[in-house]
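>>> Attaching a predicted model along with its sequence, questions to come.
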Amino acid sequence: MKKYLFALDLKDDPALIAEYEYWHKSENAWPENLQHIRESGITSMEIFRTGNRLFMIMETDDAFSFERKSEMDAANAKVQEWEKFMDTFQQPLPWAKAGEKWVLMNKIFTL
């Protein structure tokens, strides 16, 4: 198992933040995307929010690779539709690379 942590910002608008949370409740998530996430090798995913900052914990199986996931995402029309929809709510971090949404975080402390 591997664990990755990411950050991303939402647009600082209470109505958009509420709608983003609505679409991330288990009963409202798109089932095709949940299946796709699992098929890519992600075994667990959690998203937390404070203000308009998001924090995601992603656990994967040992075969997972970001390259394979990117290829799978690009070939999946429903994932592309979801990502375009999420652009309504999300904004890149100021230090994100062009086209980058979720920014991989570096571990700086362990107890």
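Sure thing, it's come through.

>>> can we go C-alpha only for contacts and neighbour counts from here?
Fine.

>>> I'd say residue 96 and residue 105 touch.
No - if you go by Cα atoms under 8 Å, residue 96 and residue 105 don't touch, sitting 11.2 Å apart.

>>> Compare the two (neighbour count), which wins?
residue 96 (15 against 12; other Cα atoms under 10 Å).

>>> and that one, what does it touch?
Applying Cα atoms under 8 Å, 6 or more residues apart in numbering to residue 96 gives the contacts residue 103.

>>> Secondary structure class of it, three-state.
Following DSSP: H, G, I helix; E, B strand; the rest coil, residue 96 is assigned to coil.

>>> As a check, name the ranges of all helices in the protein.
Taking DSSP state H as the criterion, the chain contains helices spanning 14-23, 31-39, 66-74, 77-86.

>>> Next up, a structure to set beside the first:
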Amino acid sequence: MSFGACLTSILSACDLPLPKKASQPKAVVKVKPRLIVRPAVIEIITHDKAHFDYDGLFDIGKSVDGDIDDIRQWKNHFTIYLHIPNPESVLKEIKKSYPQDSIKYYEKPFYAFNRKMCADTIRAKQWENIVMTANLVNDPKLQQEYLNYHATQFKNWPEVAKGFCNANFQQLLVFKNGRQLMLVISIPKGETLDKLNPKTTENNPRVNEWNRLMKKYQEGIPGTKLGEVWVGFKPVHTN
């Protein structure tokens, strides 16, 4: 029966369709984006070590929402190892606070090892970070060879990662700025690198071979002793 036929008789048993209720707007739930923390290293090379205010670095660190390791020093070089969503915010503040000093930013590791690569994937609850630096030799061809070796290390030299697992390294990152390398080794809190590092080569001769091979690509940064290559940064404590 048509709609017109329904109008011809009030007594008609025709049922008219009920008007649709206006749909209620759905509540929009805003999901806060999950911020991804990124590892990075900032190095400050001060030109007046005697008057360098490293307490200011701690103040900058406290103003950032994230995990900032303690400040470290080797001679007139100071480093901050960052593990926060926006390391550039700290970099900006440091450049503003120390305009007279040289600032180097190690933005992203080109090599990264972690416990997921081990048979035992359990990680220590608390870590200590060891920060070291060295230079690549001043030869672009050899520098590229070094990077190529690290890009294929997990496939072609799996014994190296196995050595890190045996030594209970939690994480190992290598950064590069120009030809300067920055190495961050994370070990369980309370342990020492002197104790753990020998385990990387224990019953693992390929690691010794790797270490010998890498020697030709690395040299000490300016200020190191003759024959000295990797130098470590010591923790600095606030006054």
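It's in. This one's a predicted model, so the numbers in the text were calculated from it and none came from an experiment.

>>> picking up where we left off before, right, so of the helices of the first structure, which gets closest to residue 53 of the first structure?
helix 14-23 (10.1 Å; Cα to Cα).

>>> What residues of that closest one count as buried?
16, 17, 20 (16 or more other Cα atoms under 10 Å).

>>> Disregarding flanking residues, what is the spatial nearest neighbour of the last one?
Which is residue 20 of the first structure. Using Cα to Cα, 6 or more residues apart in numbering and skipping the chain neighbours, the partner closest in space to residue 20 of the first structure is residue 89 (6.5 Å).

>>> quick one: which of the helices of the first structure is nearest residue 52 of the first structure?
Taking those one by one with Cα to Cα, helix 14-23 is closest: 7.3 Å.

>>> Tell me the residues of the second structure aligned with that closest one.
The alignment of helix 14-23 of the first structure onto the second structure (TM-score structural alignment) spans residues 140-149.

>>> if we can go back for a sec, spit out the contact partners of the aligned partner of the residue nearest to residue 20 of the first structure in the second structure.
Residue pairing (TM-score structural alignment): residue 89 of the first structure is matched to residue 217 of the second structure. By Cα under 8 Å, 6+ apart, residue 217 of the second structure lies in contact with 136, 137, 142, 143, 146.

>>> Quick check: residue 217 of the second structure vs residue 158 of the second structure, distance?
20 Å (Cα to Cα, to the nearest Å).

>>> mind checking the end-to-end distance for stretch 129-148 of the second structure?
End-to-end distance (Cα to Cα), stretch 129-148 of the second structure: 26 Å.
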